[in-house]
Structure formats: C-alpha cells, structure tokens
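1. What shape does this take:
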Amino acid sequence: MDGIISWIDYISGRPDEILETTWDHAKITLIVVVSATVFSVLLGLFVQSRPTLRALSLSLAGIFLTIPSLALFAIFIPIVGIGNEPAIYALFLYAILPILRNTVTGLDSVPSAVVESAKGMGMNTTRQLLQIRIPLAWPVIMAGVRISSLITVGIAAIAVLVGGDGLGTYIQGGLTRLGLPNSLESVWTGTVFTVLLGLVLDLVLATFQRFTTTKGQRL
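-> Just a heads-up that it's a prediction; the model follows:
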C-alpha cells in the first residue's frame, strides 16, 4: 500500500511531464503504425495472388521479428544517427508481419462466389477490390493493425536506448538509479503508462474498425 501511495505521489507531482512523454511515445507509435499499415496492405494486395512473392514477403517479414530489438535499433544508427529515427525504422519492420499476414488472410477468406457474382454484374478488377474484396477482408486486416500497434507500443519503450523519446525514459532512469529514492516509482510510471497507452490505442482502433466495417460484418 505504501508503494502505491508513493507512486501516486510521484505521478501527481509531474503530470505535464508524464503527459508530454506519453505523447512523444504515442507519436512514434502512430507514425510507425500508419506507415506500416499503408505499406503492408498495398504489399498484401500485390502478393496475395502471386504465391512465390507471397511466401517470400511473409518469410522476410517474419525474419524481422526474430532479430533482437536492440540489435535492430542499433543497425540503423550508422545510417540515420541516434534519436527517434532508428527506432521508427526498426519498429516499422517489426510492424509489417501482422498486417501483411492478415491482409493476405483476409483477402483469401473472401468467398469466390461473391467475386464471381461481382464479375457477372460487370464490375472491373478495381471495383471488385474496392467494393467487395477489401470491405469483406477489412475486419481481418484491422485485427492485424491492432496487433501491430500493441507490438509497437511495447517495443517503442526501448527507443530511449538509441536516443529516442518516449516512456522508456522513465524505465531506464529508474533502473539506472535502482535503490535510490523514486527509482521504482519511475520504472512503474514508464511501465503502467505504456500499458495504458496500448489499451487506449487499441480502443481507438477497435472503434475505428467498428465504424468502418459494413453492418453485416459487425459483431
């Protein structure tokens, strides 16, 4: 109980600082998720009907996830320097797989009979894609975006190790001062607000998904 009270006192004494740091963390996440979504959906649309390219792109995206995060962050330092940029590039690579895989899976799940009906109605390929295939695959695609956003929020906490911003500054600051006053409170602040940011972002995306999904597909 004393620890909780101490932590509440810690965060109540620096609300503006915490909000600003949380916003910095959110900006990194949003940049990555938006760019990864555009790239992965377009790539998924291109490779979905091309088995060789599809397998290759999914394999490469999977390989990125096997690279230790700090090592991947460090790879970009000689290219773009320290700060948020190496973190954003590394997080972008991590964010690709869930969205790409779900885009391909969602398009695969569209019933062929529906596509054939659209052809019979005289729809060209572009209209089929925009009016039939993407809307039907949308819930699955958005599930991938939500997973990707949660991964990004969590891994972005170590952006501080390459000079980046975000809530990882509290975690690193607390760990480097472990045993000193407010060290644990600092670690808990970074951890709790990272989790809260992930939950809020997921709620926003879930709401967006609901309002952009056709009524017949809403749960």
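2. Only C-alpha atoms from now on, for both contacts and neighbour counts.
-> Will do.
3. got the contact list for the residue nearest the centre of the chain?
-> By C-alpha atoms, centre = their mean, the chain has its centre lying nearest to Ser149, at 2.2 Å. Residues near Ser149 by C-alpha atoms under 8 Å, 6 or more residues apart in numbering: Thr29, Val33, Ala95, Gly198, Leu201, Asp202.
4. Before we compare anything, build this one as well:
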Amino acid sequence: MFWTYVTDRWDQIWFASWQHLWLVVQCLVLALVITLVIAFAVYRVPWARALANGVSAIGLTIPSFALIGLLIAPFGFGVLPSVIVVTFFATLPVLRNAVVGLGQVDPQIVEAARGVGMSRTRVMLRIELPLAWPVILAGLRVSAQMVMGIAAVTAYALGPGLGGFIFSGLSRLGGANSLNSVVVGVVGVVLLAFVLDLLLVGLGRLTVSRGIRVRS
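-> Alright, predicted model coming up:
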C-alpha cells in the first residue's frame, strides 16, 4: 500500500524533501546575485542586452539531463554538479526579466536621483532595483518552478533531494514498491514547488511597495 510505504519511510522522505527545497532555494539566491550583477552591467548597452537575452533563450534549450551527465567527469558525483546545473538553469529566466525590468525604469527618474547627488550605486539599489523588482520576482517564480524539477534530475549524479526516489523506482520498475517510490518523488516535487511559489508570493508582498504594486 502507498500509505504504508510513506509512513514506513517518513523520516527519509522528510529529509530528502528538505534537502531538495534547500538545494533549490540556495541556487535561486545564487542565481539572483549572478543575474543582478550581469543585468546591471548590460542593460544600458543594446548589443550586450541582446546577447544576454540570446544566451538566456539558448540556454533553456540545453537538456538538463545531458548537462548533469557532462559535469560528472570534471566535478564528480554529489552536490557540486547539482548546484552548478540548478544555478545555471535558475539564472536564465531571471536574467531575461532583470534586463527587461531595468530597461523599463524611466530614465528621467534616474537622472533626477543623480541630480540630487545620489551615487550610481545608491541609484541602482534605491531606485532602479525596487522599480524593476516586480518583474525580476516574476522571473524568479518561473525559475523556482522550473528548477524544482531539474533538481530531481540531479539525482543522476547522486545529488540531494527527492530525485533519488524517482530514479530508484524507475531503475527497478515492476519490482516491489517501485511505483510507490516514483510517486513519492513526483508528488513531493510538485508539493515543494507549490510551497516555494507561495513563499515567493509572500516575499513579493513584503518587498514590493504598495505604490509599485498598484501601478503595475
């Protein structure tokens, strides 16, 4: 029975779920930092902006399973190749949205801020980033849903998370509890994606000012 399988392995399932969520959250934070650095560097330069958008579009066509397989040779099995793959794919939608969001900031607002003596760094952090943040956060939500599934694929390289249940069940499909193992992994990933999306919605409520929310 499925519920017997779950209750007998509840501690293992809970620990794998926590590992899976923590891997995704850490990679999203890392991807956000990388994205903001790149976006602020390129969004004012047309050819660099086009290059960043092109890279983000082409990068999404790379099969995650193939990429994790290629990274096993230089980095071995375990956490490192998993972090690289998840961070890479998490960066792509956020980068596109960050470039678009920063490009939509009214240049007159930026010039007014510079005119009252604000430094370039303060303008970026106090003016441009808050105005572009709703668009960036939308990209972050897309990334979160996408890489939640990709994180499961990293189990091929013995990465942490619920992917271990999926691969274990598929490797012995037809055997005892093989289907239960796959279902636990798949359902767990879906539930974690739902929980993380709710957390990001809450983050938006806390970090986007009411005036910007009303305007958007």
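5. Once they're superposed, what TM-score comes out?
-> Once superposed, chain against chain, the TM-score is 0.92 (TM-score structural alignment, normalised by the length of structure 2); 214 aligned residues with a C-alpha RMSD of 1.6 Å.
6. neighbour-wise, which of the contacts of Ser149 of structure 1 leads?
-> Ala95 (30 neighbours; other C-alpha atoms under 10 Å).
7. pretty sure that one is touching Val33, no?
-> Yes - contact criterion C-alpha atoms under 8 Å: Ala95 of structure 1 and Val33 qualify, at 6.9 Å.
8. Which residue ranges of structure 1 form helices?
-> Here structure 1 has its helices, by DSSP state H, at 2-12, 15-47, 51-66, 69-75, 77-80, 84-108, 112-120, 125-128, 134-155, 168-176, 183-212.
9. Just tell me the aligned range of the longest one in structure 2.
-> Alignment note (TM-score structural alignment): helix 15-47 of structure 1 is matched to residues 10-42 of structure 2.
10. Please point out which parts of that stretch sit buried.
-> Buried residues in stretch 10-42 of structure 2, counted by 16 or more other C-alpha atoms under 10 Å: 13, 16-21, 23-25, 27-28, 30-32, 34-36, 38-40, 42.
11. residues in contact with Leu162 of structure 2?
-> Contact analysis of Leu162 of structure 2 by C-alpha under 8 Å, 6+ apart lists Ile13, Ala16, Ser17, His20, Ala152, Ala155, Gly185, Val186, Gly188, Val189.
12. Contact partners for whatever residue of structure 1 lines up with Asn97 of structure 2?
-> In structure 1, Asn97 of structure 2 lines up with Asn102, judged by TM-score structural alignment. By C-alpha under 8 Å, 6+ apart, the residues touching Asn102 of structure 1 are Val140, Ile141, Ala143, Gly144.
13. So what does Gly174 of structure 1 match up with in structure 2?
-> Per TM-score structural alignment, Gly174 of structure 1 is aligned with Gly169.
14. What is the burial count for that match?
-> With other C-alpha under 10 Å as criterion, Gly169 of structure 2 counts 22.
15. Look up the closest residue to it, ignoring the ones flanking it.
-> Nearest residue to Gly169 of structure 2, sequence neighbours excluded (C-alpha to C-alpha, 6 or more residues apart in numbering): Ser178, at 4.1 Å.
16. shouldn't that neighbour be in contact with Phe167?
-> No - judged on C-alpha under 8 Å, Ser178 of structure 2 makes no contact with Phe167 at a distance of 9.6 Å.
17. any idea how far Gln128 of structure 1 is from the residue lying farthest from the centre of structure 1?
-> Centroid-distance maximum for structure 1: Gly120 at 38.5 Å, with C-alpha atoms, centre = their mean. Note on Gly120 of structure 1: its distance to Gln128 of structure 1, by C-alpha to C-alpha, to the nearest Å, is 11 Å.
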